[in-house]
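**Student:** fold the following, please.
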Amino acid sequence: MQVIHHPEEQRFTLAVEGHTAVLEYTRHGDTLIFTHTGVPPAIGGRGIGSQLARAGLEYARQQNCRVRALCWFVSGYIERHPEYQDLRA
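**Tutor:** This next block holds a predicted model:
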């Protein structure tokens, strides 16, 4: 399973068994604002949301961006993974 970044749509996706999970963001200057993570129930509980969050945060780091997590899932992911806390705006 590979996370795919769609910069023109400002989202990351991960397709699994015919279902698509998504992490949506908006970019304001050097800040990425993560607004929504959605994982269909049929593929929930497999760490797919975490894969999306990690991909989004790694992208932010590569782009030298700060992060605001309006999405509760990404916010919680950052709390549980101190290696990403330095990205907070």
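
**Student:** from now on I want contacts and neighbour counts done on CA atoms only, so please keep to that.
**Tutor:** Fine.

**Student:** compute the number of surrounding residues for Ile43.
**Tutor:** By the criterion of other C-alpha atoms under 10 Å, Ile43 has 17 neighbours.

**Student:** before we go on, could you also do this sequence so I can check it against the first one:
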Amino acid sequence: MEIKEEQNRLVLLNDEGQETGEMTWSNAGSDIMIIDHTFVDPAYRGQKLAEKLVRQGVEIARRDHKEVIPLCPFAKREFDNKSEYGDVLRK
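**Tutor:** All right, here's what the predicted structure looks like:
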């Protein structure tokens, strides 16, 4: 699996290059990233791929010096359960 960064989107590609998941966000100003959607094709669920997408989103926020508002229910749960994301969580 490969994660490719696009404009306000991370795309999860399988070994054949087919899109199997995504995480999208919008920007609120120059310093806030709002994660609004995370999806993994049902055939690929159970492999922690959505977690990898959110983790990559956190790394992008760190790289770009942004805070994150996790609106997506899955991303919110990840932020609630992973204290290591606290440095980018918008309070």
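
**Student:** where along structure 1 do the helices fall?
**Tutor:** Assigned by DSSP state H, the helices in structure 1 fall at 48-62, 72-80.

**Student:** highest average neighbour count across those?
**Tutor:** Highest mean neighbour count of those: helix 48-62, a mean of 19 (counted as mean count of other C-alpha atoms under 10 Å).

**Student:** check contacts around the closest residue to Leu52 of structure 1 other than its chain neighbours.
**Tutor:** If the residues on either side of it in the chain are set aside, Leu52 of structure 1 comes closest to Leu23, at 6.1 Å by C-alpha to C-alpha, 6 or more residues apart in numbering. Residues near Leu23 of structure 1 by C-alpha atoms under 8 Å, 6 or more residues apart in numbering: 11-13, 34-38, 49, 52-53, 56.
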